[in-house]
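K.L.:
fold the following and give me the result.
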Amino acid sequence: MADHEHCPDCACCGQKPKPLTVEQEASAITREGDHQRIYGHPRDDYTRTAAMWLAILGTEVTPEKAVLCMVALKISRLCHTPEHWDNLVDLIGYGIVYDRIVREDPE
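P.N.:
Next up is the predicted model:
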């Protein structure tokens, strides 16, 4: 049987492609998706976010702490609806973003 992961609806054979795992989807969004093109590198994105939170909260917030706050938000949402796929994908995605900021990943 041929590998059908290349075609989203697999019009060539009518089969559905294998769904992505939560890890694959999070990686695709944070590494291969439009996020970086739209928002810039995670360090730049969360530096802007941290600056806005400084203005709102009146206290210094680092880009790393801004991402950790987003992780906390996703954990809170998962506590309410543990079956909600999107929150799990986002939680893993924020882990990837945090790693990229901490390691100063240039990509």
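
K.L.:
only C-alpha atoms for contact and neighbour calcs from this point on.
P.N.:
Fine.

K.L.:
do I have it right that His84 meets Ile75?
P.N.:
No - the pair formed by His84 and Ile75 falls short of the contact definition of CA atoms under 8 Å, at 11.2 Å.

K.L.:
one more, for comparison:
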Amino acid sequence: MTRPAILEEAAHVLEARAEIYGPATDALRAIAARWSLTLGVPVSPAQVALCMIDLKLARLAHDPAHRDSLMNVIGYAALMSEARR
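P.N.:
Next up is the predicted model:
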């Protein structure tokens, strides 16, 4: 699969998730608030995205061919600029 095709697939995944769960930035903020309470330290939406990338990378290390994890890494990386606002 070509790079443009992979990026296009990841964009479609982001759009589909937004239809189901709403705006990603809202979810990242909500997760950050929950993790802040759980961990007892402030967690930013950007840190949530970074941690989710790290989780998906750990899964890819176990199974490098796992397509969903690859799409998720690309998707969370694409959300970083929004998460930092």
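
K.L.:
how alike are these chains, TM-score-wise?
P.N.:
TM-score for the superposed chains, counting by TM-score structural alignment, normalised by the length of structure 2: 0.83, backed by 82 aligned residues with a CA RMSD of 1.7 Å.

K.L.:
quick one on the thing from earlier: looking at His84 and Ile75 of structure 1, which is more packed in?
P.N.:
When neighbours are counted by other CA atoms under 10 Å, His84 of structure 1 and Ile75 differ, and Ile75 comes out ahead with 17 against 12.

K.L.:
which one in structure 2 is aligned with Val89 of structure 1?
P.N.:
Aligning on TM-score structural alignment places Val89 of structure 1 opposite Met71 in structure 2.

K.L.:
and the helices in structure 1?
P.N.:
Taking DSSP state H as the test, the helices found in structure 1 are 22-27, 35-39, 42-57, 63-80, 85-103.

K.L.:
just give me how far the longest one sits from the chain centre.
P.N.:
What it means is helix 85-103 of structure 1. With CA atoms, centre = their mean, to the nearest Å as the basis, the distance from the averaged C-alpha position of helix 85-103 of structure 1 to the chain average is 5 Å.

K.L.:
find the nearest non-adjacent residue to the match of Val89 of structure 1, please.
P.N.:
Among residues not flanking Met71 of structure 2 along the chain, Ala10 sits closest, at 5.2 Å (CA to CA, 6 or more residues apart in numbering).

K.L.:
count of neighbours near the aligned partner of the one you found in structure 1?
P.N.:
When structure 1 is aligned by TM-score structural alignment, the residue opposite Ala10 of structure 2 is Ala26. Burial measure for Ala26 of structure 1: 23 neighbouring residues, criterion other CA under 10 Å.
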